[in-house]
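Novice: the following block contains a protein sequence and its predicted model.
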Amino acid sequence: MSNPLRDAHTKGYVTGLKQFGVVDRLDVDVLLKTYPDTFNLFLIAIKQLQDSKGNKGEFTEWSDKFSFFQIAGIHGLPHALWDGEGGKKNPDDRDNRFGSGYCAHATQSFPTWHRPYLAMLEQALYEKMLDIAELYNEPRKSDYKKAVEKFRLPFWDYHRPRDYNARFPGVRLGDATTFYPYDFRAPQIFTVANVKVQMYPDDREVQIPNPLNRFTYPDANTGFFKSQDWDSTGFSQSSPSRLQTRRQVARNPQWKDPVLALNAEVNNVREDTLRLSLNFIEQGPYDRYMDFATAGVFGAIDPLDGQQANGSLEGIHGGYHNYIGRGGHMSMVTTAAFDPIFWFHHCQIDRWFAIWQGAHPTDPLNPTGKRWFATPGEAQSRNLDDTWTTATTPLLPFRHPDQTKTKYWNSNLSYKTSNFGYRYPDLLSSDSPDPTAVQKRFKDTYQWARRLVNSPNNKAAPPKEMEPLNLDDSKFFRGIDDFTPLNKPKPVALQPTFSLMSLSEVPALKATSFSLAPEAQPEAFAAKVEALPSVQAPISTAPEVSITEEHVSREWYIDDVVQRLALNGSFSILYFLGDFDASLPPSSLGLAPTFVGNTHIFTAPIQACDNCGHQDQQAHLVTNTTPMTAMLLDYEATGRLASLRPEHVKPFLVQNLKWRVVGPEGERIDPRVLAEDRDFKIAVSCKIAPLPGHETEESQVVYEMYPDITDEIIANAS
């Protein structure tokens, strides 16, 4: 039987899977449990796309344009064009200082470029799965051929609980940890070293290296990854990171195992990243595509003037790249796509994009009728360089199957997921769902896990369909040593208060507590970071709003802006609410008990990326927001903070909000480097919203900003 995707493979067309129908993408554990035959084919297929050696037909040459290696390489390294496509986009690079590549980060095309990129791997997997299904003996051949139809690339829902009773770094308990009755650890299909599959032709059970856990790079002697490619990553020649992908490379004494470290970190940031994702779907500051889609700042505006959102889909995406990688391949643009977890992470980002589209379908001010790229008038008013990326800019290198229509996919063509043959259940099986219904479904699914106030008895539980799945009897984990069975006890209710040691009494922090570095003292540093002027809050002017505190919630954020290429590579601004052990390697501080989150500037060096070179020339700014409400609520529960009202939080932040800059290779960066000529600014903001049951027609969501404490927080750099 001929494979219907073979011709597209030969010509390098990204067709998507629309010819096979429009099918739901599912969470990875849901796909694994609900459609085990489909998942079995998926595991075998991705392994064969990754492998370059084996029996005939069971591996893929490194040079194959639809191999895992070639597809992953589109995102960064090696310094080679995909199938000869592309070339320079920047006419100002006359000295040939910039690399080529296809980077779309910090542009309006960030979500839309990754959509055909995901579809490309999805298509390659489907083609391979069709071939594999034919290799089984009957009657299983018929079963597997039918199972292929259920496949679409799965996503990793960070906010879906995987187990019960999590403990992770924090300030709620006396041992420098925090407890939560549900565990949001990474799905184990990403973390076990080996898995079991049912192999053709006789459906026998065999154990294979887990293709979702790691990818092994081409040997140096193959010529596909040259030493100069690796030299740009910061990995030393002796590092095992040049052999295979790794996560959580930086070791923390309390969380030495990289899997435990990963799980601790994603649990730690889970509540506040959920808070941000719920904000995305609500009407308000995130209802304009440009502000939601990208961390990039466009035009002659002050991104921290209080008039627009500071967080973004791209910002939360960059944060997770660092939470997962922490010194590993996921933390860097040039190597991220080689880690198999990248694809599930980006599928979740695409899912949020699709849900946002469903919740924000129309814009009467935009000629297209939809919330989309900046209009010509808006571009002119904001001094945008609208020739650099527009809704019709080709999304290289993704070839469109109808070459009579267009050579490449563009953002307009990528607007609908159905054009690629998939959708998400959140969209209620429709291309044009009711936006109110989309918002309600999203809130009903997730808001149970977001605290707005300290309740005397927090017994929130997820909807039935979000309860942890029991995978103990899954054939994929049968006899696998590093698989951990589901915690059998039902979750324990989160108690309202716990005793808390002084942080100086916590053993992990005794050796070296936080202190300001000499160069970060106020007289030497604060003046170098621009303090914010008095600003108006978006939606409403905060001081004019009469607030009954008992009827509202307060969510607190630390906002920042900086030039994207300030350090010519990825870097992070880490935020803490309290002291931390300054003797630890900087890149391991994400596991400090007082860590609340980071802004991860996810960029390639200009030598590897033409778009990055252009943005460096333009001193292109990016902005982000880091929620810190969850830890403030923990401090309130323990009695260290009286309430979340400004009169209590502002002095608390002045005393306890610390931050540190960590460079591309995990090194500590003098914060003055960002302040002197890289346009770095920070601010503190607070979202005030009516609590459930207190909404009225006059209710408003108000954002307040507090420039009066900015200088003192600036001085808390380390």
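Specialist: On my side now, so go ahead. Residues are numbered from 1 along each chain as shown.
Novice: only C-alpha atoms from now on, for both contacts and neighbour counts.
Specialist: Fine.
Novice: and the helix or strand containing residue 277, what does it pack against?
Specialist: Applying DSSP states H and E as the criterion places residue 277 in helix 258-281. Contacts defined by 3 or more Cα pairs under 8 Å, 6 or more residues apart in numbering; DSSP states H and E place helix 258-281 against strand 163-169, helix 313-325, helix 341-359, helix 435-446, strand 595-601, strand 621-627, helix 629-637.
Novice: who touches the fifth one?
Specialist: Contacts with strand 595-601, where a contact means Cα atoms under 8 Å, 6 or more residues apart in numbering, come from 170, 268-269, 315, 318-319, 321-322, 564, 570-577, 589-590, 622, 624-628, 631.
Novice: helix or strand right after it?
Specialist: Following strand 595-601 in sequence, per DSSP H and E, is helix 610-617.
Novice: state the distance from residue 150 to residue 661.
Specialist: Relative to residue 661, residue 150 is positioned 45 Å away (Cα to Cα, to the nearest Å).
Novice: the more surrounded of the two?
Specialist: residue 661 (25 against 20; other Cα atoms under 10 Å).
Novice: can you classify that one by secondary structure?
Specialist: Following DSSP: H, G, I helix; E, B strand; the rest coil, the label given to residue 661 is strand.
Novice: now for residue 694, how many residues are close by?
Specialist: Residue 694, neighbours per other Cα under 10 Å, totals 11.
Novice: wait, residue 710 sits on residue 681?
Specialist: No. Using Cα atoms under 8 Å, residue 710 is not in contact with residue 681, being 9.3 Å away.
Novice: quick one: contacts for residue 559?
Specialist: 304, 310, 623-626, 682-685.
Novice: between the helices and strands packed on helix 258-281, which one is closest to residue 453.
Specialist: Among the helices and strands packed on helix 258-281, the nearest to residue 453 by Cα to Cα is helix 629-637 (7.1 Å).
Novice: buried residues of the closest one, list them for me.
Specialist: 629-637 (16 or more other Cα atoms under 10 Å).
Novice: including distance to residue 507, could those go into JSON lines?
Specialist: Below are the buried residues of helix 629-637 laid out as JSON lines (distance: Cα to Cα, whole Å):
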{"residue": "629", "distance to residue 507": "25"}
{"residue": "630", "distance to residue 507": "23"}
{"residue": "631", "distance to residue 507": "20"}
{"residue": "632", "distance to residue 507": "22"}
{"residue": "633", "distance to residue 507": "23"}
{"residue": "634", "distance to residue 507": "20"}
{"residue": "635", "distance to residue 507": "19"}
{"residue": "636", "distance to residue 507": "22"}
{"residue": "637", "distance to residue 507": "22"}
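Novice: and here is the other one:
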Amino acid sequence: MAVWSSLKYAVVASCAVGLTQVEGLPTAAPTSAGITEWGIADRHSLFARQNVVIVTGAQGANPSARQVAVRKEIRQIINNQDRSEFHLLLLALRRMQNMATTDPLSYYQIAGIHGRPYMPWAGVNAPRGTNLNTGYCTHADVLFLPWHRPYLSLFEQSLWSNAAAVVEEIRQAGQTSLYNRYNAVLPAIRLPYWDWAADASVPREVGEMPTIQVETARGMQTIPNPLYTYRFQTNLAEFAAVQPFGRMRETYRWPSPTNTPDGYTSQGAALNNAMRRIAGDLRNRAYRLLSYTDFNAVGTRVTAPGQPARDSLEGVHDTVHGTTGSNGHMSFVDNAAFDPIFWLHHANMDRLFAIWQATNPGRYSLSGSSAGTYAIPRGTPENMNLQMPPFRSSENTFHTPAGVTRPESFGYSYPETLNQTPGNVIAAVNRLYAPGTPSGNLGTAVRAAKHKRTVVRRQDVKPASNLNTPPSPDALTTIQDKVVEDQKYQDWETEIKVNNAALKSSFNIHIFVGDVPSDSKTWASDKNLVGTHSIITTVDGGHMESLVSGTVPLTSCLLNKVVTGDIKDLEPATVIPYLKKNLKVRISMPDGEASDIKKVDKLAVQIAVATVTLPASKEELPKYGNYEVQFDAVDVPKGNFGA
């Protein structure tokens, strides 16, 4: 495979050419917060000269051309009548998963950067003062989004190179027709994203098909589905410290004990039921977060005593992790990246980051203090020039938050952001996410009532099937005058603060309005569930102690209650007594077992309200006022454990 070898080493050894020729990319240089402080001259040097990997992303066969391809939603690729792109993606990912586990561009090695097996990747060693019992990833940290951008680009870099190798193998096999089709789609191969905010369900091809058919040089063949699971080639010794992962020969979602050789199977249907139950919660959170203007607020779940609780892209990301994993690999930071759905999920997180950047030009700036990783000591001051190991921008420097500003510099973009104005991007966000949110549905209802365009049938005046999804615009037309005045309405939320390491493991905070089933294993799909906020830690959970926050929106639920007549409006005098009587907070572990709320260190759940102004045009987002706390639902430090 001489051609594959040349492609591979062009990517590994010479990709700096592609990166330096990307217009507008800042040059990363050692700073006082960077390599000098980390002791590059001693035996703890971050750099080793063997296995040097320069992270450029998928720049194509000709890096100087600065090719930019659009990452696509996974369902768009799956549903394309021409299956060439989907089949090539599957073959490339399968090839990447089968690479030798010692190769720094293998699936195993790249996934291992995020957490276990807690060892140097590509010669990037741990300097003094770092935590050797964690991975390189930055969680509970303002670097969360910028650090994951070169991480995904590294994965995409290897994925594209494997796709190129597959195409070359088909050419050498003399399959001219198949070669022409796959070669035609090769430039478009990028890491797909899973837009759970638009559609929270997991496609069958990702969640329910252990094997899948693809067209190869030998015709149609059935292969292990590389989107469904990753099968480990190692002896799992690096996972044996915390069972059952030392026994799991492949990655699982919602693992259930069975008589299979591994002893487990994934439960795709249960996963989809849980994701659909919180679909409105996820969409509303993502839509609201895109209205934030401060990157330090939108970027990380970390908060501090005395600060108001707030949501973040990292926080909603955690909930997707917890819900897709449910005691499988995605439930824990140190194991998550081995599950193929991790990459689809994080591509969507990067997309939301890119959308936020596009709608907030000039506002991407960060400052903070590192939570500590395998390569960054805890307490390291963070700024736009801090280097982010282990992702090299050159042989002697790492990528920085400033240097990863533009996705295009890594050879990709997104449908909503490529060559678009901020107004156009906001219009795209409104098309995708406003329907099915309180603001979107109320806005439609108000406009319909104003122009008297809608005659609502009695049978259409009904609540939504999920409490976290608002009633339809038709149903809201009949009550909009009770909840909207002068284009404004009252928006309610639960505000959550908790110690990230409160239970020495990942856990879930569930918000119910109404009765709660006694069987905690049914909570994730219960009709009275309004939303879930997940806390994601390592399997042992002990070293990630920090105060974090998140929210669960309540307005969709309350609008349903107005439609059913349980409450008359959204005013505090109406809502406060109703929620004091009906809102309940419950805690579950990743396996679904209930946990005693009294044991959840620093847990505080408050109910807050803000005034929201509906957007006046398609190129505007809702304007959220300051949330004011109305009452404490739970305050563990003060002995308030809720209903």
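Specialist: Nice, I can see it. Quick caveat, the model's predicted, so the values are computed rather than measured.
Novice: okay if I get the helices and strands packed on helix 258-281 of structure 1 as TSV plus distance to residue 457 of structure 1?
Specialist: Output for those, formatted as TSV (distance: least, Cα to Cα, whole Å):
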stretch	distance to residue 457 of structure 1
strand 163-169	16
helix 313-325	30
helix 341-359	31
helix 435-446	19
strand 595-601	24
strand 621-627	23
helix 629-637	11
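Novice: name the element residue 687 of structure 1 belongs to?
Specialist: Assigned by DSSP H and E, residue 687 of structure 1 falls in strand 681-690.
Novice: average offset between that strand and structure 2?
Specialist: If you overlay the two and look at strand 681-690 of structure 1, the average distance to its match in structure 2 is 2.0 Å (mean Cα distance after the TM-score superposition for structure 1).
Novice: residue range in structure 2 corresponding to that strand, please.
Specialist: Aligned using TM-score structural alignment, strand 681-690 of structure 1 spans residues 604-613 in structure 2.
Novice: so how far is that stretch off the chain centroid?
Specialist: 24 Å (Cα atoms, centre = their mean, to the nearest Å).
Novice: and stretch 233-247 of structure 2, by the same measure?
Specialist: On Cα atoms, centre = their mean, the centre of stretch 233-247 of structure 2 falls 25 Å from that of its chain.
Novice: report the buried residues of it.
Specialist: For stretch 233-247 of structure 2, by 16+ other Cα under 10 Å, it's 236, 239, 245, 247.
Novice: I'd like to know how far the aligned residue in structure 2 for residue 281 of structure 1 sits from residue 386 of structure 2.
Specialist: Here residue 281 of structure 1 is matched to residue 290 in structure 2, going by TM-score structural alignment. To residue 386 of structure 2, residue 290 of structure 2 is 25 Å away according to Cα to Cα.
Novice: isn't residue 343 of structure 1 right next to residue 119, touching?
Specialist: No. In this structure residue 343 of structure 1 lies outside contact range of residue 119 using Cα under 8 Å: 10.4 Å.
Novice: gap between the nearest residue to residue 152 of structure 1 once chain neighbours are set aside and residue 391 of structure 1?
Specialist: Leaving aside its chain neighbours, residue 152 of structure 1 sits nearest to residue 25 (5.2 Å; criterion: Cα to Cα, 6 or more residues apart in numbering). For residue 25 of structure 1, the distance to residue 391 of structure 1 (Cα to Cα) stands at 25 Å.
Novice: swap in residue 706 of structure 1?
Specialist: From residue 706 of structure 1 to residue 391 of structure 1 the distance is 36 Å (Cα to Cα).
Novice: between the two, point out the one with more neighbours.
Specialist: When residue 706 of structure 1 and residue 391 are compared for neighbours, residue 391 comes out ahead with 20 against 17, by other Cα under 10 Å.
Novice: residue in structure 2 matching that one?
Specialist: With TM-score structural alignment as the criterion, residue 391 of structure 1 matches residue 384.
Novice: and the helices in the stretch 51-200 of structure 1?
Specialist: 68-73, 110-133, 140-148 (DSSP state H, counting those that start in this stretch).
Novice: save these as a markdown table, and put in mean neighbour count and distance to residue 347 of structure 1 too.
Specialist: Formatted as a markdown table, those follow (neighbours: other Cα atoms under 10 Å; distance: least, Cα to Cα, whole Å):
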| stretch | mean neighbour count | distance to residue 347 of structure 1 |
| --- | --- | --- |
| helix 68-73 | 24 | 14 |
| helix 110-133 | 23 | 7 |
| helix 140-148 | 18 | 19 |
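Novice: and of these, who's closest to residue 355 of structure 1?
Specialist: Shortest distance between residue 355 of structure 1 and these, using Cα to Cα, is found for helix 110-133: 12.4 Å.
Novice: check which helices and strands that closest one is in contact with.
Specialist: Counting by 3+ Cα pairs under 8 Å, 6+ apart, helix 110-133 of structure 1 packs on helix 36-50, helix 68-73, helix 140-148, helix 341-359, strand 394-399, strand 408-410.
Novice: so where is the shortest one in structure 2?
Specialist: Read it as strand 408-410 of structure 1. So in structure 2, the equivalent range for strand 408-410 of structure 1 is 398-400, judged by TM-score structural alignment.
Novice: chain center to stretch 241-259 of structure 2, what's the gap?
Specialist: On Cα atoms, centre = their mean, the centre of stretch 241-259 of structure 2 falls 23 Å from that of its chain.
Novice: next one: stretch 182-198 of structure 2
Specialist: 17 Å.
Novice: need the contact list for the counterpart of the residue nearest to residue 152 of structure 1 in structure 2.
Specialist: Aligned counterpart of residue 25 of structure 1 in structure 2: residue 71 (TM-score structural alignment). Residues in contact with residue 71 of structure 2 (Cα under 8 Å, 6+ apart) are 190-193, 412-415.
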